[in-house]
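**Student:** quick one: sequence plus predicted model below, questions after.
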Amino acid sequence: MKEPKFNDVAAEPVSASSMSRKVALLFAITCGLAVANIYYAQPLLDAISSEFGITHSSVGIVITVTQICYALGLLLLVPLGDLLNRRWLIAGQMLVSVLALIIVGTAPTSMVLFIGIATVGLLAVVTQTLVAFAATLAAPAERGRTVGVVTSGIVIGILLARTFAGALTDLAGWRSVYLVSAGLTLIMAGVLFRVLPQSEPRRESLSYPQLLRSLFTLFAQERLLRIRAVLCLLIFTAFSILWTSLVLPLSAPPLSLSHTAIGAFGLAGVTGALAAARAGRLADRGLGQKTTGVALTLLLISWLPISYTPHSLLALIIGIILLDLAVQAVHVTNQSMILNLRPEARSRLTAGYMVFYSIGSATGSIASTSMYAYSGWSGVCLLGATVSALALIFWALTRHMK
């Protein structure tokens, strides 16, 4: 099959070899911007709580609603990448996201806020359409590396969302975060529409209901997909346990940090995101299981320094680096392994896998804020360590299964 032609950011023809660099980098930037939209709220929970009168024990529902709708988008929208032209699908989702972000940024009531946040979550799944697209366009020997580069953009977007949101909130209020993002998303939609290939290989002739049913068939047929999906759920539960509740002890006495300072902790986690391409290369070399085991061990260890947060911010930074490195390595390895299963169904494989990401993120968000209200930061850390230990045990029991 002839490989599609690409344009770089200036819309000039580039060779297939440069696609893995320039276009993968553009995919990574776009994914980072899109996924950041559902994480801006995490360092802003106290500001949103104050403005709309939501209690600290319940404010995690803002994140939970976003993640639930993200999961719905994974089920209902991402599989369309195996059926429709991805160029139009991606650009269309991003344009509607612009409207949703404006609604959040101008919400007069908590009900309008939840509607806007829910829509933002639903449409942020454009990131997964881009991941599946990147895997399709990459050469087989470089697929893990390419997925790693694109996924690194996603994790950097998640982490820097906190820094960006915290700084902008201190300057212009929390609403400005969503309005600025709306403008950036509009710009990127136009750039991507020019860069993505205009035509794609002919697809299977499936109706939309058949497409959705086939998603469940894939789970029934592919054991590796089921195993890696469970690992995804557990690692992102742990990830969300930390990042959703972290704003609470950092903003409370005696630390009483500003939004900018709290958001800056996301910078510590960028180290983990930058390891994504390396994890993908290891998966390309058949070392996915070993990479997973080492990363899950680091994930469990990370909760020890994190538990010292009220006494040492340096310990927190060390813990964040370890946790994000571990989560990112497992996530990239998971995707590299499952996207090789069925080339014709990469959007559906991505959708099915990422549903478990949303379930984990939503579970971690609501559990962590509830745990913090019940037993403080020590309870949050115990919860995170327990989930991390379960992930390591599950991997050890299933690592020889194929």
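**Tutor:** Alright, I've got the coordinates.
**Student:** CA only for contacts and neighbour counts going forward, please
**Tutor:** Will do.
**Student:** and the contacts of stretch 345-357?
**Tutor:** The contact list for stretch 345-357 (Cα atoms under 8 Å, 6 or more residues apart in numbering) reads 71-72, 74-75, 78-82, 128-129, 131-133, 135-136, 215, 218-219, 225, 228-230, 232-233, 236-237, 335, 338-339, 342.
**Student:** okay, and which of these map to strands?
**Tutor:** With strands taken from DSSP state E, there is no overlap with these.
**Student:** now, of those, which are buried?
**Tutor:** Buried members of these, counted by 16 or more other Cα atoms under 10 Å: 71-72, 74-75, 78-82, 128-129, 131-133, 135-136, 215, 218-219, 225, 228-230, 232-233, 236-237, 335, 338-339.
**Student:** okay, one more to line up with it:
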Amino acid sequence: MTPRTRGGRTAPAGGAGDAPAAGTPLGRRLTLLLALTCAFAVGNLYFPQALTPLVAADLGVAADTASATVTATQAGYTAGMFLLVPLGDRLAYRPFLVVLLVLTGGGLLAAGCAPTLPLLVAASALVGFTTVAAQVIGPMAAGLVPADRRGAVLGTLLSGSIGGMLLARAFGGTLGEAAGWRAPYLVAAALVLALALVLARALRTTAPAPPGAADRSYPSLLAEAPRLLRAEPDLRRSALQQAAVFGGFSAIWTCLALLLTGPAYGLGAPAVGLLALVGGATMLCTPFAGRLVDRHGPDPVNRVCALGVLLAAAVLAAGVLGGTPGLIALFAGTLMLDIALQAGSVANQARVYALRDDARSRLNTAYMSCAYLGGTLGSWLGTRAYALTGWWGVCALVALLALLPLALTRGRAVPARQPPH
């Protein structure tokens, strides 16, 4: 097999993209089970966003103080991306995934039983830290299928992640309103622990670790992500772009519950979950975005997405009007923001995964750690902006964050990727 030349460098022959590794054949049922696992893992990050007002009322704290649970979950997830996901290059996938799910279930159980906000925040950080299964499943699945099925399988997993993100807020808001904020945590704990048992039986064998992985020490695995960020300019650019857009996304959704349950609307927590369902259109838009990336390259798609975020911020600002006009603006603005986030993610991941076939897991760790660090910072800045200036300030923050992807793509003409010869 002839080594491939890319950007002046020679990629090793026989890399991760050439042939599936030996292990469990990834049939339709197992693919759907893994997609469901991705949905549960990602959903654990988002259902607490709809519970902030309920937590505040029950524990007797201010709403912006209760939003620390959301920030803690995202901060824990960022830490888990950096500290746990690289172990996927060293450990067997089956026990690794099962242990992660069991720990996540324990964290959810602790959160649902937490008597005080500090303990809830600590449990939320644990949930975020361990619910990184989706980022472990992606590289595993890529090694278990032939090249002509890889795109379809990864697309199915991404659909599961998006579905989990969208349905989680509806699940949290509706169940929380009916049975209290603890109920979503306890139900999620039971479902995740049951899924761990099913996955342990279904995934009886796993793909072997990459050659030489057992010889890598844990510190060397952790050091790889910062090293890749230094060595790969396109990785840095993709990470910054996604961190900025995801920061705006997190700011909006962290504060949206405060707006809808406040005096402007006076709605209950389920309204946040129902509003989130409008983002279901993103599951249809991401395949189209992928085709655009193949045809025109990542930068034009990212540029359009950044402009979409700017427009979404302007539309969302009309949410201060309240009533029907405000709700229409919130529906339209959140839909635009969701589509821009997911389409930009497709563009950035396409660029990142094309950098080095032999280091996709570590590239993913570096990229996603930066993205969720941006999301964590966006949640924190959003709550500060809302406390100081209200909804207008949050929308202004989103618009400012959208300027970074525009600046990073300005004037760049990236040719479309050509199929290998």
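**Tutor:** Perfect, thanks for sending it. Just so we're clear, the structure is a prediction, and the values are computed from it rather than from any experiment.
**Student:** TM-score for these two?
**Tutor:** Laid over one another, the chains give 0.90 as their TM-score (TM-score structural alignment, normalised by the length of the first structure), with 391 aligned residues with a Cα RMSD of 2.3 Å.
**Student:** re the thing from before, so which of the contacts of stretch 345-357 of the first structure are in helices?
**Tutor:** The helices, defined by DSSP state H, take in 71-72, 74-75, 128-129, 131-133, 135-136, 215, 218-219, 225, 228-230, 232-233, 236-237, 335, 338 from the contacts of stretch 345-357 of the first structure.
**Student:** what lines up with A35 of the second structure in the first structure?
**Tutor:** Aligned against the first structure by TM-score structural alignment, A35 of the second structure finds its counterpart in A28.
**Student:** so which strand or helix has that match?
**Tutor:** If you go by DSSP states H and E, A28 of the first structure is part of helix 24-36.
**Student:** comparing that helix with the second structure, how large is the average distance?
**Tutor:** Compared with the second structure after the fit, helix 24-36 of the first structure shows a mean deviation of 1.9 Å (mean Cα distance after the TM-score superposition for the first structure).
**Student:** could you list every helix and strand in contact with that helix?
**Tutor:** helix 126-137, helix 143-172, helix 174-195 (3 or more Cα pairs under 8 Å, 6 or more residues apart in numbering; DSSP states H and E).
**Student:** now do it: distance to the chain's middle.
**Tutor:** 11 Å (Cα atoms, centre = their mean, to the nearest Å).
**Student:** give me the buried positions along it.
**Tutor:** Neighbour-count burial for helix 24-36 of the first structure [16+ other Cα under 10 Å]: 24-36.
**Student:** now swap in stretch 110-120 of the first structure and tell me
**Tutor:** For stretch 110-120 of the first structure, using 16+ other Cα under 10 Å, the buried residues are S110, L113, F114, I115, G116, I117, A118, T119, V120.
**Student:** report the two of those separated the most.
**Tutor:** S110 and V120 (15.1 Å; Cα to Cα).
**Student:** in contact with P4 of the first structure, which residues?
**Tutor:** Per Cα under 8 Å, 6+ apart, neighbours of P4 of the first structure: P197, S199, E200.
**Student:** over to L103 of the second structure?
**Tutor:** Taking Cα under 8 Å, 6+ apart as the test, what L103 of the second structure contacts is V127, T130.
**Student:** what helix or strand does it sit in?
**Tutor:** Taking DSSP H and E as the criterion, L103 of the second structure maps to helix 93-113.
**Student:** what's that helix aligned against in the first structure?
**Tutor:** Aligned by TM-score structural alignment, helix 93-113 of the second structure falls on residues 86-106 of the first structure.
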